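# A structural model of the following input is requested.
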Amino acid sequence: MTGVDVLVFYSPVESTEDVLAAVFAAGAGTIGDYTECAWFVEGTGQFRPGSAARPTIGAVGDLERLPEHRVEVTFPRQVRGEVVAALRETHPYEEPAFHVIESANPDT
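Predicted coordinates:
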């Protein structure tokens, strides 16, 4: 069995469906016979763009708060590069916040 990892990312609520579609197309979100599996919850994201930033939302120097989803999807470890690339290409933020978590192999 190959390893399965978890991608956790934060997305503006209005962009979540597009980002999910991209990471699903790259190989994320399959669990057994189920596809497009994801878990997400809404919260408030906060950031202040620095002087060299080119923010998609907000303005340099201004504190921004907006509704975001925290999204979690699993994916086979061998497609990690494709999944992360799909996230970066589709996400509207200049610097998307995300984590890749390696999960333990339950068979070892």
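
# alpha carbons only for contacts and neighbour counts from here, please
Fine.

# contacting residues around the host helix or strand of Ala21?
Ala21 belongs to helix 16-25 when assigned by DSSP states H and E. Contact with helix 16-25 is made by 11, 29, 36, 69, 83-84, 86-87, 90-91, as judged by CA atoms under 8 Å, 6 or more residues apart in numbering.

# To check against the first, give me the structure of this:
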Amino acid sequence: MYKLSFFVPKEHKEKVKEALFSIGAGKYKKYDKCSWEVLGSGQFRPLQGADPFLGSVGAVERVDEYKVEMICEDKVIKKAVTTLKEAHPYEEVAYEVIKLEEF
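Prediction:
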């Protein structure tokens, strides 16, 4: 089992979540579409050669984003990361994958 965490602009949150749910992310035993989210503020500065979805090269951009977390079974995690990158609006998606231990 893995936990997938990512940051997404609020306007794209539901679209990205639904894309992930559609391939089996967020499923745990007899429950599906499980996730946790919190609103925060992110910032980044696109460097030369970047093609940013938001902002301009060389300028710091601040944006309201959600941090979304969901669990993924071993058989789903690689497809979940691929799906996240395809569904997400950003050129470079900020995400992390953590392997979970069962006790």
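
# returning to what we had before: filter the contacts of helix 16-25 of structure 1 down to just the buried residues.
Neighbour-count burial (16 or more other CA atoms under 10 Å) applied to the contacts of helix 16-25 of structure 1 gives 11, 29, 36, 69, 83-84, 86-87, 90-91.

# now these in CSV, with secondary structure and distance to Ala53 of structure 1?
Listed next are these as CSV, based on DSSP: H, G, I helix; E, B strand; the rest coil; distance: CA to CA, whole Å:
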residue, secondary structure, distance to Ala53 of structure 1
Ser11, strand, 18
Gly29, coil, 32
Glu36, coil, 33
His69, strand, 22
Val83, helix, 25
Val84, helix, 21
Ala86, helix, 22
Leu87, helix, 19
Thr90, helix, 18
His91, coil, 16
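
# ok, so of these, who is nearest Thr56 of structure 1?
His91 (10.4 Å; CA to CA).

# what do we get in structure 2 for that closest one?
When structure 2 is aligned by TM-score structural alignment, His91 of structure 1 is paired with His88.

# Then Ala52 of structure 1?
Ala52 of structure 1 maps onto Gly49 in structure 2, by TM-score structural alignment.

# residues near the spatially closest residue to its match that is not a sequence neighbour, how many?
Distances taken as CA to CA, 6 or more residues apart in numbering put Val57 closest to Gly49 of structure 2, at 8.0 Å, once the chain neighbours are dropped. Neighbourhood size, Val57 of structure 2 [other CA atoms under 10 Å]: 15.

# Structure 2: matching residues for stretch 71-81 of structure 1?
Using TM-score structural alignment, stretch 71-81 of structure 1 lines up with residues 68-78 of structure 2.
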